[in-house]
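Asks: Need coordinates for the following:
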Amino acid sequence: MSPSRKGAVLALFLALTMVVNVVPARFFVEESSVTVLNSWAMGAKHDAAIADFGIPNYGGFMIGSVVYAGQGDYGCDSFNKTFKPKYSYPTILLIDRGVCNFALKIWNGQQSGAAAVLLADNIVEPLITMDSPEESKDEDPHFKDKINIPSALILSSFGDNIKNALTRGEEVILKIDWSESIPNPDERVEYELWANTNDECGVHCNEQMNFINNFKGTAQVLEKGGYALFTPHYISWFCPKELLFSRQCKTQCINQGRYCAPDTEQDFEDGYNGKDVVYENLRQLCVHRVAKEKNISWVWWDYVTDFNIRCSMKEKKYSKECAETVVESLGLSLEKIKKCIGDPEADVENEVLKAEQAFQVCGKLERTVVLKAICSGFKEGTEPLICLSTDIETNECLEANGGCWQDKRSNVTACKDTFRGRVCECPVVNGVQYKGDGYTSCKPYGPARCSMNEGGCWSETRKGLTFSACLNSETSGCHCPLGFHGDGLICEDIDECKEKSACQCDDCKCKNNWGGYECECSINSFYMKEQDTCIERISGSRSRWFIAIVVVIAIAGISLAAYIFFKNHLQAYMDSEIVSIMSQYIPLDSQCINEDSHQIRTLVTCNEDC
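Replies: Sure, this is the predicted structure:
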């Protein structure tokens, strides 16, 4: 880690380790400041007393491989040799405590090429702070000011464990963290994420993706405001030469075994393999590089979240074409990214992957924890507003619609802005649910779908007549209406006359209309559509005589009915009324009235008989 580098560094891989500083302080023992990364037998976390001199002028941590100076070599004199790293990591030189002061040991260690120095205590006692030594006339009075590597004092028991492991030929990789000892010197915090594109690795992959989704909006706001600088990293390793032509290396590596990733399924013949994973890792690194060149490095977060939805390996959606579609949807140059990736089959080093280091850091992935860690790197009163509130207001949908689907005709979009950043999700508009992937397509669904742009189906109006391929009786799909043919998205008029599907009667003439047809018959005939036939019309003179006869017959019938009614009903009624009136004035014997109630004898004859 170069001393000229500014800002705190935050490294994460599936879990998160915070690397930010709070306030300047006198250096005391830091708990769990040294972590063993590759040997759980020694335990993961160990305390150390960080020196109050020689630390670079920025807070952070470093990863290195331990080299032991040797028993009896206390580092009080020049080592007269260079401790070159045996592995790909910087060298952490382990020196025994004793004989001379701390600073002199560390100075000689720095002169021998060490990137950091650990002093193993020579007695069993609590750790003490390694203070600056008093000046000695036998020493260079300025050497302690020239020390620019980190150093720490560790317990004798921990030192013995490291020595024993090295004696057995084991590599010991340590992480030294001095983040609590030095304040952040500038107003920009730097942090890193170590990740993997394979989402089939179970709970750890889920944890990583949940963190990215939750922290995305926060990260983009911080970076857009110039408050933070983010860099992604990806895990890869090389294939041993003796296994270079094995099935495992051929399916898990690119560039002739130089960069590899594991096949989670351990099925080298079926599904996705390690080669796909490391290739996608490389693509995502190039996405960040190309986006950074355009000063929009925060687009990396959009790519990763979109890729996880659209091209998930776990859901069997991954393909090179799918990933390139995501790249283009975000407005990045596909050609530049391809150039950055290079030829994965070539027997050459890849510049991007070569720069990546294969290590794993443990910690906790949580949005609020990471945000708190980053914000603690700012001086009080200089932190961005997002550090004072968890509310994040963004408007990513205004730029290229966030790379989401959009129907410009109805102004409906799948882009939704949230505090986590934009998401592409088919919307609900006026009670109508849209369904689709949110990126390339969204279609209205349900009974009321035709009210929204005809449900995405064909529709056309001519001369005030409208036809549509959307039916409210159906919840989905498009079907051309009667008189049209097509797939429902495009419908064309059917010429029933040319197809001879209508007007088949002998005297019929067919005329095609838009969406239908008309059948015509001769002058003396009219068309009956149901029977597809022509019926002869009745002539005018015959019809007039026919009407006259009908009228005469109707009048005669009415007259006859009136006569019969008068004769049988009205006359009988009048006779009975007359008898009733006369009986009041002239007594009549009951025998004087004939049994036939409809006839009456004359009054004179009746009186004589009585």
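
Asks: switch to C-alpha atoms for all contacts and neighbour counts from now on
Replies: Will do.

Asks: And the helix ranked longest in the chain, what does it pack against?
Replies: In terms of residue count, the longest helix belonging to the chain (DSSP state H) is helix 540-565. The elements that helix 540-565 packs onto, with contact taken as 3 or more C-alpha pairs under 8 Å, 6 or more residues apart in numbering; DSSP states H and E, do not include any helix or strand.

Asks: Which positions within that helix qualify as buried?
Replies: For helix 540-565, a neighbour-count test (16 or more other C-alpha atoms under 10 Å) marks nothing as buried.

Asks: helices or strands up against the following helix or strand past that helix?
Replies: Counting by DSSP states H and E, the element after helix 540-565 in chain order, helix or strand, is helix 571-582. Contacting helix 571-582 under the criterion 3+ C-alpha pairs under 8 Å, 6+ apart is no other helix or strand.

Asks: Helix 571-582 vs helix 540-565, what angle?
Replies: Between the axes of helix 571-582 and helix 540-565, defined by axes from the mean of the first three to the mean of the last three C-alpha atoms, to 10 degrees, the angle is 30 degrees.

Asks: Buried ones in helix 571-582, by neighbour count?
Replies: Within helix 571-582, no residue qualifies as buried by neighbour count (16+ other C-alpha under 10 Å).

Asks: here's the other one to compare against:
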Amino acid sequence: MMMSFRLLFLAATASSVLSGTPDNVSSRLMVHVPHHLFKEGGYDHREALFGRPPYGGSISQSVYYTEDDLCDPSKAVLHTHPHDVNEKGETVLKSPFILMVNRGNCAFVQKVRNAQRNGAAGVVIADNVCLCSDQECMAHQESQASSGGVAPAPCETAEPVMADDGSGSDVSIPSFLMFKHDADKVKDELAKNRPVRLEMQWSLPHPDSRVEYDLFSSPTDPVAHHFLNEFKPIAKALGHHAYFTPHMYVFDGVRSQCHGMNGENQCFNLCSNNGRYCAMDPDKNLDSGVSGFDVVKESLRRHCIWSNYGEDDGVGEKWWDYVSEFDKRCGNMDYFNNPDCVNDVYHHSHVDGDLIERCMQNSGGLEKDATNSFLESELKAQTDLGVVIMPTAFVNKVAIRGAMSVANVFQAVCAGFAAGSRPHICTMCSHCGDPAACVHHGHCTAHMGGGFMHESLPKGSVSTHSFYGWMLFIVGCFSVAAAWHYKKSRDDMRQQVRTILADYMPLNDSDQMGGSPGGGMQMPAFGGNAQMAVSSMMGMGSSQQSQAPPSAPQYNPGSLL
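Replies: Next comes the predicted model:
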């Protein structure tokens, strides 16, 4: 009974959200070759909610169309148009390229992942079903069916959503969905082995020199927790160059039929205000622990903190401090709804708890069968921006695709600035693999990763800091070696001098004492030659030697004999 209730609640909520999802496409899909397929403004398409688009950039490459469904990761792409082969007759895909593949048989994520493994730089999914609202596609399909004597294929009433199935974090290439009528034209051209060149382009609106970015999250979302903790120093460093707005995601209980016709709460403890505002149970236990009502309450509290401490400047340092302290002290389910823990967080984040509690009550509270102005504004923001997946970030009202990572969101924020208005932090850190560390240290070092996504350092190259560091190290090693060699040479020379003196000086001493003890033959004196030899080894020039005064004749008793 409990499980069926949860499924009913999820189904009702999902249908209410998806039915009102607007189209917020921030990209462009162009066909440049052949010229007769060129369309001013590009082709209508839908972006995938996974992958990592290069915001502010584009991918322009030749296209291969494969008849394989790309559902089996163990199989390589074989049947392609144009069909390029090597000298062995094996299918060759000349990188870089964009791969077009038909929709169907497996999830979008699986198709794009397998295309990535085969070396694709981007993927275009060709839709194989007409939208019922696409009159041109329907007319073309009916014409083909009548000429072939078969009934036309059924159409679909809702646009397909290229959603992440939960496993798309390893997909880094971008992908689009191209509608059937347009995709058929491209496939026909490729089937004739004619070249087709597509451009996938991403851009963000540049309204002024101040970027606006929004984040939809929930107090119990672990992905949002990690992101908020890492993005906190970046948000503070962006300062007044950007305006941040946090949104707390709650479900519309009225549209989900949790607010009954008689005003009663039909969804137990998942909702506040008699079923008007709801959240899923974070610990999956409706009978105890943290309830959906507790999540709604914490969401309203954070909205009030932002309203009082962040709405004016768009930075909200105390809001970031509160979220960080709450995650550290009350993030555990045992303390999530503990009033003492919340008061402790107020204290450590320097937030006026009484002010926030009054704000929560003045906005409409959570207990009465009445609307809450702040929670109503959150529901409206979700509808206006078409929020489907949590957490979701927007820059200048455009959804950021791909993983909710610090690098991905930060690069999108920096790409949203008007030309010439990018702050220094973006110039310094937007293409760094670890922008949070770059902001902390004040520069992007080699170990942080020299780039982001496809803009990393070329393979085999080194950063400027590394190059000069190694150069200084090598120069230092040579300097030490030269100093050691010089010292060793001096020591060797001195040792040689001592050896010569030890050889000659005893002979002179014995001569001066009267010759050999046995009164034998007189030994000649070496004084002059030995002195010249020693002087030469000590580095004294011949001119110095000649200028020295002549030594007085020494008395030698042996010469009288």
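
Asks: TM-score of the superposed pair?
Replies: Once the chains are overlaid, their TM-score stands at 0.39 when taken by TM-score structural alignment, normalised by the length of structure 2; 262 aligned residues with a C-alpha RMSD of 4.7 Å.

Asks: measure residue 175 of structure 2 to residue 327 of structure 2 for me?
Replies: Using C-alpha to C-alpha, to the nearest Å, one obtains 35 Å as the distance from residue 175 of structure 2 to residue 327 of structure 2.

Asks: Of these two, which one has the most company?
Replies: residue 175 (28 against 20; other C-alpha atoms under 10 Å).

Asks: excluding its backbone neighbours, what's nearest the more buried one?
Replies: Counting by C-alpha to C-alpha, 6 or more residues apart in numbering, residue 175 of structure 2 lies nearest to residue 123, which is 4.5 Å off, once chain neighbours are set aside.

Asks: The one you found against residue 102, yeah?
Replies: No. Applying C-alpha atoms under 8 Å as the test, residue 123 of structure 2 and residue 102 come out as separate, 10.5 Å apart.

Asks: higher neighbour count, these two?
Replies: Set side by side, residue 123 of structure 2 and residue 102 show unequal neighbour counts under other C-alpha under 10 Å, the larger going to residue 123 at 26 against 22.

Asks: host element of that one?
Replies: Short version: residue 123 of structure 2 belongs to strand 122-126, going by DSSP H and E.

Asks: Can you give me the buried ones in that strand?
Replies: Taking 16+ other C-alpha under 10 Å as the basis for neighbour counts, the residues of strand 122-126 of structure 2 that come out buried are 122-126.

Asks: And those residues, which is closest to residue 278 of structure 2?
Replies: In terms of C-alpha to C-alpha, no member of the buried residues of strand 122-126 of structure 2 lies closer to residue 278 of structure 2 than residue 125, at 35.8 Å.

Asks: Against residue 183 of structure 2, how distant is that closest one?
Replies: In this view, residue 125 of structure 2 and residue 183 of structure 2 are 9 Å apart by C-alpha to C-alpha.

Asks: Ok, residue 10 of structure 2 next?
Replies: Summarising the geometry, the distance separating residue 10 of structure 2 from residue 183 of structure 2, computed by C-alpha to C-alpha, is 34 Å.

Asks: out of the two, which sits in the busier spot?
Replies: More neighbours sit around residue 183 than around the other of residue 10 of structure 2 and residue 183, counting by other C-alpha under 10 Å; the figures are 21 against 15.

Asks: Make sure residue 428 of structure 1 is actually in contact with residue 434.
Replies: Yes. The pair residue 428 of structure 1 and residue 434 passes the contact test of C-alpha under 8 Å, sitting 6.0 Å apart.
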